[in-house]
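# Below is the structure, and that's it, no one-letter string:
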């Protein structure tokens, strides 16, 4: 994660700081018609008279986010190629209408919905339209001729929503022998089923209310469970039934009669149920189609592969013979992550300037020492007590979300630089040592708390 200015500001009081950020430039990175040289020379920020160019921003953004962004762009390209091959088009109007529909589904205005996505999921309106809604609509359009809702499917969904239901109590345990024992007790004294559930059921949610569970309806879940529930009379206790790795049995509490919607409401209900079934089937068919496109595609990922980069200069990937250029991936990275990456680059620039002013430098040995210290801190220690640096770096990069180069640039180097800048001002006293020892190894108090 890029270093935030709040972390380095206290260490830069001696540096005369001024900064100009051309924010509009950031978001036009991927505009067509830019010459490569012109794009490279655009200045996106100036820190104490030291410019940061668009090329630097693009390179740093690709280092951090290029892999994820490329995967997304490859997937969209596969869908787009299939749309072209089949003559399918999804217009901007269709995308806008779908976003409005989704907003209305959640009871929000369009503006509130987009703002919520921005605040809660950090997705801009453009990114949402381009990367989520358009692919979804395109895949639906590609499978629309294969998705039909039969009368049987509608009838089952109608019964699941409005049909008769059975209110039941449930007891769940992990061991079959225990289930048999409790089942015998429940059959002997059915009126004690609720108490047995409270005491012995391992399903905490239902045990707290005497085993009561939501009403069971036809066509709404596990057929075996539905058959057991509907085969019981009020007060009856079922035989035990294995669900997954658990053993359960039921007691019927009462039958809930089927609902009878008014004739006037039936057309709207039919439309609602039909749309829901169609959406579910489209999601499944779309996922199947997309998996097929990925399986059959001929994709060569060049980005991050030095050998392939020599063979395909300036190319990020080749998708079914079509080249996707690094410049487009860089522009997409800047669209999504430009401000955060720029913040990090500005902060590193300010740190470098502060080090020059203080006539200090960060050496490779300093970096290696800091990595070893982090390894020890997080428990990556060899049998001889030395830091297991290789294992630590492996744990940092194993998720694929960062590389060793980015980890050093964003976490290790700034940390060492900050230490260099403040080391002359830090005095460690005996009292500091005593307090640190007491904090780590001193007496502790165990408490109980009530949080309201």
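That came in fine, so what should we check first? Being a predicted model, the structure only gives us computed values, none of them experimental.
# hey, let's count contacts and neighbours off CA atoms from now on
Will do.
# how much space between residue 303 and residue 203?
Look at residue 303 and residue 203: by Cα to Cα, to the nearest Å, they are 50 Å apart.
# The two: which is more packed in?
Neighbours were tallied for residue 303 and for residue 203 using other Cα atoms under 10 Å; the higher tally belongs to residue 303 (22 against 18).
# Nearest residue to the more buried one in space, please, no chain neighbours.
residue 316 (4.6 Å; Cα to Cα, 6 or more residues apart in numbering).
# count of neighbours near that neighbour?
With neighbours defined by other Cα under 10 Å, the count for residue 316 comes to 27.
# Find the residue at the geometric middle of the chain.
A centroid search over the chain (Cα atoms, centre = their mean) returns residue 121, at 8.7 Å, as the residue closest to the centre.
# From residue 100, how far out is that one?
Taking Cα to Cα, one finds residue 121 at 18 Å from residue 100.
# cool, and residue 379?
Using Cα to Cα, one gets 50 Å for the distance from residue 379 to residue 100.
# Which one's more surrounded, those two?
Ranked by neighbour count (other Cα under 10 Å), residue 379 and residue 100 place residue 100 first, with 17 against 11.
# re earlier: give me the contact list for the host helix or strand of the residue nearest to residue 303.
Taking DSSP states H and E as the definition, one finds residue 316 inside strand 315-319. Defining contact as Cα atoms under 8 Å, 6 or more residues apart in numbering, one finds that strand 315-319 is touched by 70, 74, 77-78, 297-303, 309, 323-326, 329.
# just to revisit the earlier point, state the distance from the residue nearest to residue 303 to residue 322.
Distance of residue 316 to residue 322, computed by Cα to Cα: 11 Å.
# which strands and helices sit next to the longest strand anywhere in the chain?
Taking residue count as the measure and DSSP state E as the definition, the longest strand of the chain comes out as strand 246-256. Packing partners of strand 246-256 (3 or more Cα pairs under 8 Å, 6 or more residues apart in numbering; DSSP states H and E): strand 165-173, helix 176-188, strand 241-243.
# got the buried residues for the last one?
It refers to strand 241-243. For strand 241-243, burial by neighbour count (16 or more other Cα atoms under 10 Å) applies to 241, 242.
# Which secondary structure elements does it sit against?
If you count contacts as 3+ Cα pairs under 8 Å, 6+ apart, strand 241-243 packs onto strand 246-256.
# what comes up buried for the strand it packs on?
Within strand 246-256, the residues scored as buried using 16+ other Cα under 10 Å are 247, 248, 249, 250, 251, 252, 253, 255.
# one more structure, for comparison:
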């Protein structure tokens, strides 16, 4: 992919590696600090600030967004210097153009397109549409459209067109043999077979392309000439260029549209202008960025370098809050990055931050700490309990939860270790609890299958139950069709059930131990939904297991379970006492967006353009 494509995609500025030089830069007077604004209150009057949330996000992968922030700031400042602005209405109109171009509704665009680019709707509007509009306004004076270009575009769109099958085969490293090419021309079946084997996206439709006209951007004139020399459906020809062997097989000739040049001129002229503008904007951005000379400071951690590549140099800056400098003196601060992250979904992380703060604040009051070694040991115990290797946990499980290992340790493990220490000595294992644990592990068990329906679907449950009780095959058929994917995949089979289990609803355990092997229960209601249970077997008690021999392991298990319950209860108590009041509940409003842009411009010493 070329340089332009690497920094520009779908009209939006995409983060690129900043080319920094070692030069100190002194920032101008700082814009008013918005980081002290309150994001939430706990304990009535204790503030959780936006600055805290920003730092929380930066520590959890947010530094990866610094390049995108720098690019955005460069464009905003340069636009202000040129007196260029974009209103919220223009952004909305630009987004509607994206919807029209994609042929999707707003909801479908949000659901299908945005996840592909890893963006929220707010990010698309502000980091793609807004930046595209600003750059477009700064570029449009450089775009000139000639009469010849408009006439060629008219011919391409409304003139005679060709619909065809196309095979494009690279001449390197392995060119197609001449005999294969001859067969593709003379034998349509061989053509179709080769079309589905070509090493590009054309193979998806067997090489078929929509009707195209003359003067198509990016097409080799030799290929276009050969295509328009084909007269009869089924005619085929190979065209050789320096890099590609192209075979064309004509499907049909599409006659010109019944529209005159004058009738279509205005629309065609706009299309040509827009295409030239889109091609020129990346060049303008690169010139602006080069002039801005963005420099990351030594306060941005080094990134993994490409093999044999030298690490990008860092500019030295005395202020640890300054992460980058643009235009010689304009700083990009940790506060800027924090606000940038908050606006782009970071507000959803406010509650996890509050939870951590509630626990760490209470632990500090009690003089309770958790060392890195204790946190790592707790993680090792967790992984051992579930039989997962740390490497697999980091590479396979954490990415599914969209967490890094440091984030998991700080947000999940450390708070739990602190809570466990605060609960230490509060639980004991009674003799009765140990005996119940012994019976749970070594006493009689039941193998069972379960079918569950959502609450409120009693009629459907009754209908399915009538079918399920007709036999094993019918039961399995219903079980595989239930809503719960885990139960469905196993045809309802669950792990053997012992007495005195830890299930939040003991009714299932009670029901299954009332059944004989092969019996199916009546439908019954649980908090999780409507349930029926089938007992598939009875596992007799384990023989020759000495209670005294396994007592230490049972005691450890009971204490761990009770401590877990105590930890949950303590956290619930602490959170209720903190009574969090969340002020920040969504992305910035239009007014907050405008204020943020004004602050970016003010930092550069430029007078904001009038809207």
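Sure, I can see it. Just so it is clear, the structure is predicted and the values come from calculations on it, not from any experiment.
# TM-score of the superposition?
The TM-score (TM-score structural alignment, normalised by the length of structure 1) is 0.62; 371 aligned residues with a Cα RMSD of 5.2 Å.
# returning to what we had before: highest mean neighbour count out of the helices and strands packed on strand 246-256 of structure 1?
Highest mean neighbour count among these (mean count of other Cα atoms under 10 Å): strand 165-173, with a mean of 24.
# Give me the mean distance between it and structure 2.
After superposition onto structure 2, the mean distance of strand 165-173 of structure 1 to its aligned counterpart is 4.1 Å, using mean Cα distance after the TM-score superposition for structure 1.
# Output the contacting helices and strands for that strand.
For strand 165-173 of structure 1, the contact count by 3+ Cα pairs under 8 Å, 6+ apart identifies helix 193-200, helix 204-207, strand 216-217, helix 223-230, strand 246-256 as packing neighbours.
# What's the average distance for the shortest one when superposed on structure 2?
It refers to strand 216-217 of structure 1. Once fitted to structure 2, strand 216-217 of structure 1 is off its aligned match by 3.4 Å on average (mean Cα distance after the TM-score superposition for structure 1).
# Packing partners of that strand?
helix 151-162, strand 165-173, helix 223-230.
# The last one aligns to what range in structure 2?
Going back to what we said before, that points to helix 223-230 of structure 1. For helix 223-230 of structure 1, the aligned range in structure 2 is residues 221-228, judged by TM-score structural alignment.
# That stretch: average distance to aligned residues in structure 1?
When structure 1 is superposed, stretch 221-228 of structure 2 averages 2.2 Å from its matched positions, counting by mean Cα distance after the TM-score superposition for structure 1.
# residues in contact with that stretch?
In this structure, residues lying in contact with stretch 221-228 of structure 2 by Cα under 8 Å, 6+ apart are 162, 214, 215, 237, 239, 241, 246, 248, 250.
# Mind putting those into TSV with distance to residue 485 of structure 2?
What follows is those, written out as TSV (distance: Cα to Cα, whole Å):
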residue	distance to residue 485 of structure 2
162	49
214	53
215	53
237	53
239	53
241	53
246	48
248	48
250	49
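# Residue 241 of structure 1 versus the residue of structure 1 positioned farthest from its centre, what's the distance?
Taking Cα atoms, centre = their mean, the residue of structure 1 most remote from its mean C-alpha position is residue 188, at 50.2 Å. Taking Cα to Cα as the measure, residue 188 of structure 1 and residue 241 of structure 1 are separated by 18 Å.
# Residue 241 of structure 1 touches residue 222, doesn't it?
No. Counting by Cα atoms under 8 Å, residue 241 of structure 1 stays clear of residue 222, with 11.5 Å between them.
# how about residue 97 of structure 1, what's its match in structure 2?
In structure 2, the residue paired with residue 97 of structure 1 is residue 90, using TM-score structural alignment.
# Provide a list of residues in contact with its match.
No residues are in contact with residue 90 of structure 2 under the rule Cα under 8 Å, 6+ apart.
# what does residue 57 of structure 2 give?
When contacts are counted by Cα under 8 Å, 6+ apart, residue 57 of structure 2 touches 338, 341, 342, 346, 349.
# Kindly reformat those residues as TSV containing distance to residue 570 of structure 2, secondary structure and neighbour count.
What follows is the contacts of residue 57 of structure 2, written out as TSV (distance: Cα to Cα, whole Å; DSSP: H, G, I helix; E, B strand; the rest coil; neighbours: other Cα atoms under 10 Å):
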residue	distance to residue 570 of structure 2	secondary structure	neighbour count
338	31	helix	25
341	32	helix	22
342	30	helix	25
346	27	helix	20
349	22	helix	14
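# ok, so of these, who is nearest residue 132 of structure 2?
Closest approach between these and residue 132 of structure 2, by Cα to Cα: residue 341, at 20.4 Å.
# circling back to that earlier point, I'd like the helices and strands packed on strand 246-256 of structure 1 laid out as TSV, including distance to residue 228 of structure 1.
Conversion of those to TSV gives the following (distance: least, Cα to Cα, whole Å):
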stretch	distance to residue 228 of structure 1
strand 165-173	10
helix 176-188	14
strand 241-243	9
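# quick one: the alignment partner in structure 2 of residue 275 of structure 1 from residue 300 of structure 2, how far?
Using TM-score structural alignment, the equivalent of residue 275 of structure 1 in structure 2 is residue 270. With distances taken as Cα to Cα, residue 270 of structure 2 is found 44 Å from residue 300 of structure 2.
# Kindly report the same for residue 594 of structure 2.
As defined by Cα to Cα, residue 594 of structure 2 lies at a distance of 28 Å from residue 300 of structure 2.
# out of these two, which sits in the more crowded spot?
For residue 594 of structure 2 versus residue 300, the count of surrounding residues by other Cα under 10 Å is larger for residue 300: 18 against 13.
# Kindly name the residues of structure 2 that line up with stretch 19-26 of structure 1.
Using TM-score structural alignment, stretch 19-26 of structure 1 finds no match anywhere in structure 2.
# If you count neighbours, what's buried in that stretch?
When burial is assessed from 16+ other Cα under 10 Å, stretch 19-26 of structure 1 yields the following buried residues: 21, 26.
# How about stretch 395-406 of structure 1?
Of the residues in stretch 395-406 of structure 1, those buried (16+ other Cα under 10 Å) are 402, 403, 406.
# Using the three-state scheme, assign the first one.
By that I understand residue 402 of structure 1. In terms of secondary structure, residue 402 of structure 1 is coil; the call rests on DSSP: H, G, I helix; E, B strand; the rest coil.
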